[in-house]
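1. Give me the fold of what follows.
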Amino acid sequence: MTTLQPPDAAQHPGATATAHHLRTLAFIGLGAMGWAMCGHLHRAGYALRVYARDPLKRERARGCGMHVCDSPAQAARGAAFVFSNVTSTPDVGQVLLGADGVIHGAEAGTICIDHSTIAPAGARDFAGQLAARGLSFLDAPVSGGEKGAREASLSIMVGGEAEVFAQALPLLRLLGSTITHVGPAGCGQVAKLCNQIVQVINIEGLAEAMRFAAAEGADLPRVLQAIAAGMAGSRMLDLMGPKMAARDFSAGIQARLHAKDFGLAAEAASQAGLQLPALRVVRAQLDRLMALGMGSDDTSSLLRVLEAP
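-> Have a look, this model is predicted:
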């Protein structure tokens, strides 16, 4: 496993301070995903300066030996890299650029890495504003869910300058098993939304197939067994098919998160003047799922939307 190597203090004057700086990271946002990712960095020997709005999450971090800060700006002070993992585009803007944001505490040369799923246009805007203050930005959304975060097996899609990506890569390898530099700022978010479009349209197709099979009186597990061996086979079928057949709608991935991401994809498509009919239809199904109060359940609940009167 690769980590950043500080310079040899015996050979380089002032290297002790430099080494300490390189080994100091900030992490903002300690939800289920952020906490697992932060833990991997901490166990790799980095000093963590962290911030979370929830006092219970702050206490948990303090109990693990992390330095708990009162704001994103304070967390960024002295950190070579600042990670963030929050919910929405406005949340990221507040964390990075707000009155107590990272931009007011980070030193020139600091690299900000955001793992949130946000609008591509927002990521490009944040990169530009940070660059004006001498800070670098990578939009690095992830796929793999909480399980992938815990196991450090996430797929990480990265937008930003190639040179900055190369500097961050050793750290990203502590968090994921597949790290892809997609292109300039915003391209990581584009790739993530492409991932969501393919993934959730697939789930909707599976839900419709299961609804059809049940209406025709077929045995759902046997139908799944039959089609999994053909061209319909996919990782999503393997994951969601058995859940639908067993009517297990406990959240692996909460539907509300897919609904949020589909909203971002629909907005970006509209701004680009694109007609994406499958995206539009599935977004309507996700909106109905939310209206039925199933947002905290698994996205396999799209089957229940089809069953609802």
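2. alpha carbons only for contacts and neighbour counts from here, please
-> Will do.
3. nearest residue to residue 120 other than its sequence neighbours?
-> When the adjacent residues along the chain are set aside, residue 120 lies closest to residue 186, with 4.5 Å between them (CA to CA, 6 or more residues apart in numbering).
4. Could you pull out the buried residues of stretch 98-108?
-> Buried positions in stretch 98-108, judged by neighbour count with 16 or more other CA atoms under 10 Å: 98, 100, 101, 102, 103, 104, 105, 106, 107.
5. ok, and for stretch 221-233, which residues are buried?
-> Result for stretch 221-233 [16+ other CA under 10 Å]: buried residues 223, 224, 228.
6. What is the nearest of those to residue 294?
-> Nearest to residue 294, judged by CA to CA, of the buried residues of stretch 221-233 is residue 224 at 24.3 Å.
7. Which secondary structure element is home to the residue nearest to that closest one when sequence neighbours are not counted?
-> Ranked by CA to CA, 6+ apart and with sequence neighbours excluded, the top spatial neighbour of residue 224 is residue 241, at 6.7 Å. In the assignment (DSSP states H and E), residue 241 maps to helix 235-246.
8. and if you look at residue 113?
-> Of the helices and strands defined by DSSP H and E, residue 113 is found in strand 111-114.
9. Would you do the same for the sequence below? I want to compare the two.
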Amino acid sequence: MQKQELGFCGPGLMGAPMIRHLLGAGHAVHVWNRSRAKADALVSDGAQVVDAPAALAQRADVVLLCVADGAAVEQTVFGEHGLLSGTGTGTGIRRVRRIVDHSSIAPELTRELAARAAALGVGWVDAPVSGGVAGAQAGTLAVMAGGEAEDVAAVAPILAAYSARVTHMGAAGAGQTTKLCNQAIVTATVAAIAEAVGLARRSGIDAAKLPEALAGGWADSTLLRTFVPRMTQAGLAPIGALKTFQKDVDTVAAAAQQTGTPMPVAGTVQQILRLGAAMGLDQADLSGFVDVLQTPRQG
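-> Next up is the predicted model:
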């Protein structure tokens, strides 16, 4: 495909390997991060670091975001020295024509931000991903996209550098709604795996053998094979913080309320995650469900 000059905001656990795939595909990538050290770490891979998001808007036709939450997205795009602020470092003419948001934020906020960008002549694609850090590193992420069909088609070849597929789900916000569906399934499943690990342990069997015992059965899954080792072994590198799950499940709950959708399982998961935060586990690995549920036996 045609090589492009791209901007990328947010080279974190997910963003950094995505940027490396873009560089590997031959794109020029200009990177910004609130804490500069994470951006500087990519210079040896060929990335060019800028001092503010506004500088990306002057250097790239497409800018991709992978930041923490809705407030961070809004600040990065419309805040002081933001992508579309009209201020910031440099005096060049704004080049950016499309923004691709890989962050997981509320659909309602996405629609609002997309409308504000459209008023400035900039297309918006909400493109949250699934596959975790391993998928980002392998370049096999699943991208669920919302936005105008023309904009999604235009950026799909770029996203192919680190994704196995891009599915256009509908208008702005549809990608984020699809990600909420994904997170409702993921968080409920990880909570169930934590319960199963607890039951196995208290029943005197080796919980670490559950993936082997259940392989090929209905309970077998990528999540089972990923999280049982993380719940039964120490010293594994974290793949994310439990607070990320809490943010997403809180957004699921808000969407359920807005749409009148009964989601009792998601509601229970939300309470488990709130308990985890109260226990000081919000920074724990995503497998921290098992620690929340390890209450002492009674009797």
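10. on that earlier part again, with residue 196 of the first structure as the reference, measure out to the residue nearest to residue 224 of the first structure.
-> Taking CA to CA, to the nearest Å as the measure, residue 241 of the first structure and residue 196 of the first structure are separated by 18 Å.
11. Equivalent analysis for residue 259 of the first structure, please.
-> Residue 259 of the first structure sits 10 Å away from residue 196 of the first structure, taking CA to CA as the criterion.
12. what span of the first structure lines up against the longest strand seen in the second structure?
-> The strand of greatest length in the second structure, counted in residues with DSSP state E as the criterion, is given as strand 163-170. Correspondence between strand 163-170 of the second structure and the first structure is established over residues 176-183, with TM-score structural alignment as the criterion.
13. Same question for stretch 260-280 of the second structure.
-> So stretch 260-280 of the second structure is aligned with residues 273-293, judged by TM-score structural alignment.
14. Next, the buried residues of the matching stretch.
-> For stretch 273-293 of the first structure, using 16+ other CA under 10 Å, the buried residues are 279, 282, 283, 285, 286, 287, 288, 289, 290.
15. So which of residue 259 and residue 196 of the first structure has more stuff around it?
-> residue 259 (24 against 19; other CA atoms under 10 Å).
16. Give me the three-state assignment for the more buried one.
-> When states are read from DSSP: H, G, I helix; E, B strand; the rest coil, the local structure at residue 259 of the first structure comes out as helix.
17. quick one: it and residue 273 of the first structure, what's the gap?
-> 21 Å.
18. Next, count neighbours for the alignment partner in the second structure of residue 255 of the first structure.
-> The alignment partner of residue 255 of the first structure in the second structure, by TM-score structural alignment, is residue 242. Burial measure for residue 242 of the second structure: 20 neighbouring residues, criterion other CA under 10 Å.
19. which ones are touching residue 242 of the second structure?
-> Going by CA atoms under 8 Å, 6 or more residues apart in numbering, residue 242 of the second structure touches 273, 281, 282, 283, 284, 285, 286, 287, 288.
20. hmm, try it at 7 Å
-> 282, 283, 284, 285, 286, 288 (CA atoms under 7 Å, 6 or more residues apart in numbering).
21. what do you get for residue 97 of the first structure?
-> When contacts are counted by CA under 7 Å, 6+ apart, residue 97 of the first structure touches residue 103.
22. again, but for residue 77 of the second structure
-> By CA under 7 Å, 6+ apart, the residues touching residue 77 of the second structure are 83, 84.
23. That one pairs with which position in the first structure?
-> In the first structure, residue 77 of the second structure lands on residue 96 (TM-score structural alignment).
24. Which positions in the helix or strand hosting its match come out as buried?
-> With elements delineated by DSSP H and E, residue 96 of the first structure resides in helix 89-97, which encompasses its position. Of the residues in helix 89-97 of the first structure, those with enough neighbours to count as buried (16+ other CA under 10 Å) are 89, 92, 93, 95, 96, 97.
25. same check, this time on stretch 152-170 of the second structure
-> The neighbour-count check on stretch 152-170 of the second structure (16+ other CA under 10 Å) flags 152, 155-156, 158-163, 166, 168-170 as buried.
26. try stretch 233-246 of the second structure
-> Buried residues in stretch 233-246 of the second structure, defined by neighbour count with 16+ other CA under 10 Å: 239, 240, 241, 242, 243, 244, 245, 246.
27. still on that earlier bit, heading C-terminal from the strand holding residue 113 of the first structure, find the next helix or strand.
-> Proceeding N to C from strand 111-114 of the first structure, the next assigned helix or strand is helix 120-131, under DSSP H and E.
28. All the strands of the stretch 51-200 of the second structure, in order from the start?
-> For the stretch 51-200 of the second structure, applying DSSP state E, counting those that start in this stretch gives strands covering 62-65, 98-101, 123-126, 129-130, 141-146, 163-170.
29. which stretch among those comes nearest residue 31 of the second structure?
-> strand 62-65 (9.4 Å).
30. In the first structure, what range does that closest one match?
-> Here strand 62-65 of the second structure aligns to the first structure at residues 81-84, judged by TM-score structural alignment.
31. Can you find the partner of residue 217 of the second structure in the first structure?
-> Correspondence of residue 217 of the second structure to the first structure, assessed by TM-score structural alignment: residue 230.
32. Next one: that match from residue 206 of the first structure, what distance?
-> Using CA to CA, we find residue 230 of the first structure at a distance of 14 Å from residue 206 of the first structure.
33. what does residue 114 of the first structure give?
-> For residue 114 of the first structure, the distance to residue 206 of the first structure - CA to CA - is 32 Å.
34. Now do the same for residue 144 of the first structure: its match in the second structure.
-> In the superposition onto the second structure, residue 144 of the first structure corresponds to residue 131 when matched by TM-score structural alignment.
35. Just to check, its match is in contact with residue 143?
-> No: taking contact to mean CA atoms under 7 Å, the distance of 9.1 Å between residue 131 of the second structure and residue 143 leaves them out of contact.
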